[in-house]
Each structure stands twice: as structure tokens, then as C-alpha cells.
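Asker: Attaching a predicted model along with its sequence, questions to come.
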Amino acid sequence: MSDLTARDIDFDELRTVRATEPERIAKTLAARRGPAPLQPDGRLFIIAADHPARGALGVRDDAIAMADRYDLLRRLVVALGRPGVDGVLGTPDILEDLALLGALEGKVVVGSMNRGGLQGAVFEMDDRFTAYSAASIAESQFDFAKLLVRIALDDAGTAATLEATARAVTESARLRLPIMLEPFMSEWRDGRVVNDLTADAVIKSVAVASGLGESSAYSWLKLPVVDEMERVMASTTLPTLLLGGDPTGHPDETYARWGDALALPGVRGLVVGRTLLYPADGDVAAAVDVAAGLVHATVPARR
């Protein structure tokens, strides 16, 4: 657990370093204290913060909730300081800010790779790799890579995304870098991309994503919690983290669904962003504590 709190953040220093000592970022990353071994339960609880780089700034009915970077960083510092939070997922801009603030010490750090499928763009399904590469994640001495692979049978842009994803998986395996694949069967509907969250669709997306790349040795899955989750988890032997999803519905119902899914064989933890960083009541610490308790207290069932 970090000793840093939101009250300790020196944004003046952060801005000064970025403007006058950019070389300090690489030095800070090189000197970062890496994560301790996994907790005895072997679970991971990761806070996600890679949404802004894809232009996805909305939370519930606020279309620009994540627009204030200083507010987002404060929320992330609070979340990362809570017991049971193992790490963070983000793009270079966010992770480098957190590194300079000292918030990555002892944490699992996950680099987000393809952010080029901007929300609402006509090219959204051609999801270019515009952030980290596997090589840059390894060079930064981070612990995981992560990519989004939406599969739209009605959009030719999917082909380029699949090809680039396969290359990223191959490169990660060669570097022995674990990589999270977040697959969806998606389609265009009324001018926007919609993910199919039926069990059959998620199972199909798992089948496609699992076969990408020259080796699956370091591949993990990051999957939404859907109805018939038992069937979904029966479709793969890859280690799986649950996707928290968009913050809709009552929190108690969301937590109950997470808890049930965390007990399934093959589930290794939870990756959540906006639901916990922007809870309806504004209490980030309380929301994170509930999720951490679910991840690190749930005993997986045996298959």
C-alpha cells in the first residue's frame, strides 16, 4: 500500500519535470520498485485508466467526466493507495504521470497498446496500435501488455486489427511478456459500435482471440461479466481477468455479479476503471475497497 495520498500531489513539480527534465521519466521508470509476488490467493486487482486515449471520456450521463486530468490523477492515487489494489492499466501519458508522482512503486503496471479506434470515429474498428508496443512495455520494465480486439463481421477494418493484434501477441510471447486480450464481437448500430454481450458472442470472441499470434503461452483474457458466465469460462484454459464494464445499474447488483464470476474456475481477478474511479456517491476509496474485498476474498471453485 502506497503512503502517497491525493493531498500529497505536487502538480507544479510534475509540470516542471515534464517541461524541463523529460529525461527524468525514463530514469524514474528504471528506478521504480517493481511489484511484490502475487498475493497468496494468486489474484490480481487492476485499476483501468486507458479510456481517455481512445476519446472515451464519459461516465454515466456526463460526456466529459474524465476530461480533468488532475482530478483523474487524484482519483487514481487514492485508488492505488488502497489495500488489495495490485496495479494499474494505462497509456504512456497517464502511467508516466503516476510514475513521477511515485504512485507506481510496488505495483503491477499494465501498458495499453491499441488506442487508435477512437470512440465514434468512422475508422473505430480499424483499431491501430498508437500507444505502447510490447518492446516499449518491456523497456519501461512494466509487467503486462493489454490490447482491445473488437471483431466486427460487417466492417473490413477488423482485418487490420486482427493482423496487428496477432503481431503484438507474437512479440509479447517472444519477450515473455504477459498480454491481456480484451475481445468482443461488435457491430455498427445507428452509427455507433455496440458490443454483443450474449454468452454465445463472448464465447466466439474468446475462440478468435485465443488463436491469435504464433504462441498463446503468455496470453491472458480480459472478459466482460455476462449471463451464463459458466459457459464462457468453459470455453478457455487461458488465465482470465474480469472486465468491470460501464458504471450502469445499482452498485450492489454489480458487486454481486462480480463476486459470482470471481468464484468460477480460471478467473484470476478483476480490471475495473470508471465504475470505481467515478462512483455515483463520489467515494472512490469505499468503492475500491469493496471490489478489493471481492477479488481477494473469493475462493475459486474447482472444475
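Answerer: That came through fine.
Asker: For the rest of this, base every contact and every neighbour count on C-alpha atoms.
Answerer: OK.
Asker: now the helices for the stretch 1-150 of the chain?
Answerer: 11-20, 23-31, 69-80, 92-100, 134-139 (DSSP state H, counting those that start in this stretch).
Asker: just the stretch 201-303 of the chain next, same as before
Answerer: With DSSP H, counting those that start in this stretch, the ranges of helices along the stretch 201-303 of the chain come out as 229-233, 251-262, 274-277, 284-297.
Asker: Turn the ones you listed into TSV, columns for mean neighbour count.
Answerer: Formatted as TSV, the helices of the stretch 201-303 of the chain follow (neighbours: other Cα atoms under 10 Å):
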stretch	mean neighbour count
helix 229-233	18
helix 251-262	17
helix 274-277	24
helix 284-297	19
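Asker: can you put the ones you listed in JSON lines and add distance to residue 30?
Answerer: Conversion of the helices of the stretch 201-303 of the chain to JSON lines gives the following (distance: least, Cα to Cα, whole Å):
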{"stretch": "helix 229-233", "distance to residue 30": "37"}
{"stretch": "helix 251-262", "distance to residue 30": "34"}
{"stretch": "helix 274-277", "distance to residue 30": "28"}
{"stretch": "helix 284-297", "distance to residue 30": "28"}
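Asker: hang on, the earlier thing: between the helices of the stretch 1-150 of the chain, which one is closest to residue 262.
Answerer: helix 69-80 (20.2 Å; Cα to Cα).
Asker: can you put the helices of the stretch 1-150 of the chain in JSON lines and add distance to residue 44 and mean neighbour count?
Answerer: Formatted as JSON lines, the helices of the stretch 1-150 of the chain follow (distance: least, Cα to Cα, whole Å; neighbours: other Cα atoms under 10 Å):
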{"stretch": "helix 11-20", "distance to residue 44": "29", "mean neighbour count": "12"}
{"stretch": "helix 23-31", "distance to residue 44": "21", "mean neighbour count": "14"}
{"stretch": "helix 69-80", "distance to residue 44": "13", "mean neighbour count": "20"}
{"stretch": "helix 92-100", "distance to residue 44": "18", "mean neighbour count": "19"}
{"stretch": "helix 134-139", "distance to residue 44": "19", "mean neighbour count": "18"}
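Asker: Report the contact partners of residue 107.
Answerer: 34-36, 86-88 (Cα atoms under 8 Å, 6 or more residues apart in numbering).
Asker: Swap in 7 Å and give it another go.
Answerer: Counting by Cα atoms under 7 Å, 6 or more residues apart in numbering, residue 107 touches 34-35, 86-87.
Asker: State the distance from it to residue 222.
Answerer: Distance, residue 107 to residue 222, by Cα to Cα, to the nearest Å: 19 Å.
Asker: putting a second one here so we can go through both:
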Amino acid sequence: MPEKASRIVHVRVNDPGAIAAAAARRVKATSLLGDHGKAMIIAADHPARGANGVGGDPTAMADRFELLDRLCVALERPGVTGVLATADILEDLLLLGVLDGKSVFGSMNRAGLAGSVFEIDDRFTGYDAETIAAMGFDGGKMLTRIALKDPATPSILENTAQAISDLNDRHLVAMVEPFISVWRDGRIRNDLSTEAVVKSVTIASGLGRRSAYTWLKLPVVEGMGRVLASSSLPALLLGGEVTDPDAAFASWGRALKLPTAQGLVVGRSLLYPSNGDVASAVDKAVSLL
């Protein structure tokens, strides 16, 4: 990666316009779904929320050039259809020339910094719909945590609804990641019970003035049949941080058989597997599709 790092920094210093030029000549994906009919999207927007930890290493994702190296390995694997990240990472990947033929999703709201007293206040500090369209990307993703006892929640819902509408107006995918969340011991915790996830789905599905291009990004929990039956919107299954890879892969495989499940969006568990083999972890996930 030292050579790649030097190249990226050189361009950012001496020719920042090269980023827009790289976006303009990027070969776009012909479909959001691969040849297997399902999406396999690699997520890498965690660092912008200060969530750099993986497993027992609190700074695993903080080395940008190691992260880019792992992303390049993942994006080169057969069956990987796209990537989800913030502007800084996506622009690095554009300069590295690894986004041809991939769907690209910009992360939109990253203000709810992990562990902060304002974590629920996920204001839109990243991409907006206008820039996503200008860059020729496929859509935007928004984290929508719904804390029923926190007064910041209405503004979160309002801003999410506006972003969904802005993306739908441009015929771009609005990827919404909803949770019912609670404050516990000074931190935000997501309620992953079947009932709570169903409630989050029904709330998120009704946001925005249009829904034709709205997709959901949902955790895999008990009762996924009930979860995915609670909306007709296409759903992508998120991986989260995995402690038991075999159990996680098995649960993903079962959920992918349900009608609205359109693929996976997985980040840390594939980019930082416990055995360090990114290619094998990605290939195993792709095999589920």
C-alpha cells in the first residue's frame, strides 16, 4: 500500500480535480444485483462515526491505508457488487480505480458519534442527494435510530424523510437503516428483539413523500420472516460485528431465502475477519447468494 498511499496523497495535493474526473469516467454497474441476482455490498463508513474498533482492537479501522488495502481485496472478489462509504473513502477508491462496474452508495449522516452524549442526533454531515447524483453514484444510506424517549428523534425522522425524498426525486436508492434504540448506562443500545425491529421497519417504510427507490438495511434477528413481512420494500441484510462467524453465516443464508431480501451489506466482519483472510471471508459471504 505505500505506493498507493503516495499516489493518493500526491493527487490530493497537486490535482484534486482528478477526483471528479475519475468519477466522470467510472464505468457504472449495469444492475444493483450481480449475476447471482443478489447484492453483495462492502460497508466502510464506520470510521466517520468514530467507530474504529473491531473485536478487541479499538483502533483496527483507524489505519486508512490498511483499510483501503482490505477494501481493494474485497472489491476484487467475484460476486461483490458494490461499496458503501463516506466521501473521503470513496474518493480514495476512485483514485485507485477500483469502482468500475460496482454500485456505489454514499453515507449521509455520521454526526451521531459512537459513545457521545449526542449519539442519537444523527444529523446529515456526509453526502447529500445532489452530490451523490453529481458523482454518478447509485444511492445514499442513512442511519435512522428511533429513541422513543429522546426529544431528538423527531428531527432525525424529519431529516431522514427529506433525504429519502431528495433521493427518490433523482431516481436514486435511499438505503435506510432503522433501529429502535434506548439509552442504557449512558450509551445508545439498539433493541434487536423481533418486535422492535418490526416496529422500526414499519416506521422507516413510511418516511418520505415517495418510496419507489427506498430500500431498507436491516439486522438479522430472530423472526426474520416477521421482520421482512412487515414491509414490501426491498431489504438488504446487514452483518454488524460478528463473534460467531459460523452462526452468522448460517443466519444470513436463511434470511436471504425470504422474498424481500435482496442481498448483504457487510463491513467489519468481512474486512477484518478473525483469521485475517479477507478474500476467503468475502468468498464465503458471496456463496450464500
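Answerer: The structure has been received and is ready for your questions. Quick caveat, the model's predicted, so the values are computed rather than measured.
Asker: thinking again about what came up before, to residue 242 of the first structure, which of the helices of the stretch 201-303 of the first structure lies closest?
Answerer: Of all the helices of the stretch 201-303 of the first structure, the one in closest proximity to residue 242 of the first structure, counting by Cα to Cα, is helix 251-262 (7.7 Å).
Asker: what angle separates that closest one from helix 284-297?
Answerer: 20 degrees (axes from the mean of the first three to the mean of the last three Cα atoms, to 10 degrees).
Asker: Read off where helix 251-262 of the first structure ends up in the second structure.
Answerer: Counting by TM-score structural alignment, helix 251-262 of the first structure pairs with residues 245-256 of the second structure.
Asker: Going along the chain, name the strands of the first structure.
Answerer: Counting by DSSP state E, the first structure has strands at residues 44-48, 87-90, 108-112, 144-152, 179-189, 192-195, 219-224, 240-243, 267-272.
Asker: can you pull the contacts of the equivalent of residue 142 of the first structure over in the second structure?
Answerer: Under the alignment (TM-score structural alignment), residue 142 of the first structure pairs with residue 137 of the second structure. Residues counted as contacts of residue 137 of the second structure (Cα under 7 Å, 6+ apart) are 104-105.
Asker: If we use 10 Å, what do you get?
Answerer: Residue 137 of the second structure makes contacts with 23, 26, 28-29, 102-106, 129, 131, 172-173, as judged by Cα atoms under 10 Å, 6 or more residues apart in numbering.
Asker: Distance to residue 243 of the second structure for the residues you listed - can I get that in TSV?
Answerer: What follows is these, written out as TSV (distance: Cα to Cα, whole Å):
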residue	distance to residue 243 of the second structure
23	36
26	36
28	35
29	32
102	29
103	28
104	28
105	26
106	27
129	35
131	36
172	34
173	30
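Asker: about what we covered before: the helices of the stretch 1-150 of the first structure: which one's closest to residue 116 of the first structure?
Answerer: helix 92-100 (13.9 Å).
Asker: who's in contact with stretch 185-197 of the first structure?
Answerer: Contacts of stretch 185-197 of the first structure (Cα under 10 Å, 6+ apart): 119-122, 124-125, 149-155, 158, 183-184, 198, 200-206, 208, 224-227.
Asker: Relative to the second structure, which residues correspond to that stretch?
Answerer: Mapped onto the second structure using TM-score structural alignment, stretch 185-197 of the first structure spans residues 180-192.
Asker: roughly how far out does that stretch sit from the chain middle?
Answerer: 20 Å (Cα atoms, centre = their mean, to the nearest Å).
Asker: Then stretch 38-47 of the first structure?
Answerer: Taking Cα atoms, centre = their mean, one finds stretch 38-47 of the first structure lying 14 Å from the centre of the chain it belongs to.
Asker: again with stretch 224-232 of the second structure
Answerer: Centroid separation for stretch 224-232 of the second structure versus its chain: 20 Å, with Cα atoms, centre = their mean.
Asker: and the end-to-end length of that stretch?
Answerer: End-to-end span of stretch 224-232 of the second structure (Cα to Cα): 14 Å.
Asker: Give the aligned range of it in the first structure.
Answerer: Using TM-score structural alignment, stretch 224-232 of the second structure pairs with 229-237 in the first structure.
Asker: my read: residue 97 of the first structure touches residue 73, true?
Answerer: Yes. With contact defined as Cα atoms under 10 Å, residue 97 of the first structure reaches residue 73; the gap is 8.1 Å.
Asker: Next up, the contacts around the counterpart of residue 8 of the second structure in the first structure.
Answerer: For residue 8 of the second structure, the equivalent position in the first structure is taken to be residue 14, counting by TM-score structural alignment. Contacts of residue 14 of the first structure were listed using Cα under 10 Å, 6+ apart, and they are 21, 97-98, 100-101.
Asker: rerun that using 8 Å as the cut-off
Answerer: Applying Cα under 8 Å, 6+ apart, the residues contacting residue 14 of the first structure are 97, 100-101.
Asker: same question, residue 275 of the first structure
Answerer: Going by Cα under 8 Å, 6+ apart, residue 275 of the first structure touches 244-247.
Asker: change it to 10 Å
Answerer: When contacts are counted by Cα under 10 Å, 6+ apart, residue 275 of the first structure touches 47-48, 59-60, 244-248, 251, 254, 284, 287-288.
Asker: What's the match for it in the second structure?
Answerer: Matched to the second structure by TM-score structural alignment, residue 275 of the first structure sits across from residue 269.
Asker: From the opening residue of stretch 78-97 of the second structure to its closing one, how far?
Answerer: This stretch, stretch 78-97 of the second structure, spans 17 Å end to end (Cα to Cα).
Asker: so where is it in the first structure?
Answerer: Mapping stretch 78-97 of the second structure onto the first structure (TM-score structural alignment) gives residues 83-102.
Asker: what's the burial count for the closest residue to residue 115 of the first structure other than its chain neighbours?
Answerer: Leaving aside its chain neighbours, residue 115 of the first structure sits nearest to residue 54 (5.0 Å; criterion: Cα to Cα, 6 or more residues apart in numbering). By other Cα atoms under 10 Å, the residues close to residue 54 of the first structure number 18.
Asker: now swap in the one 10 residues further on and tell me
Answerer: Residue 64 of the first structure is surrounded by 14 other residues when neighbours are defined as other Cα under 10 Å.
Asker: For whatever residue of the second structure lines up with it, list the residues it contacts.
Answerer: For residue 64 of the first structure, the aligned position in the second structure is residue 59, judged by TM-score structural alignment. Residues near residue 59 of the second structure by Cα under 10 Å, 6+ apart: 47, 50-53.
Asker: And residue 164 of the second structure, by the same measure?
Answerer: 129, 139-142, 158, 172-176, 207-211, 213-215.
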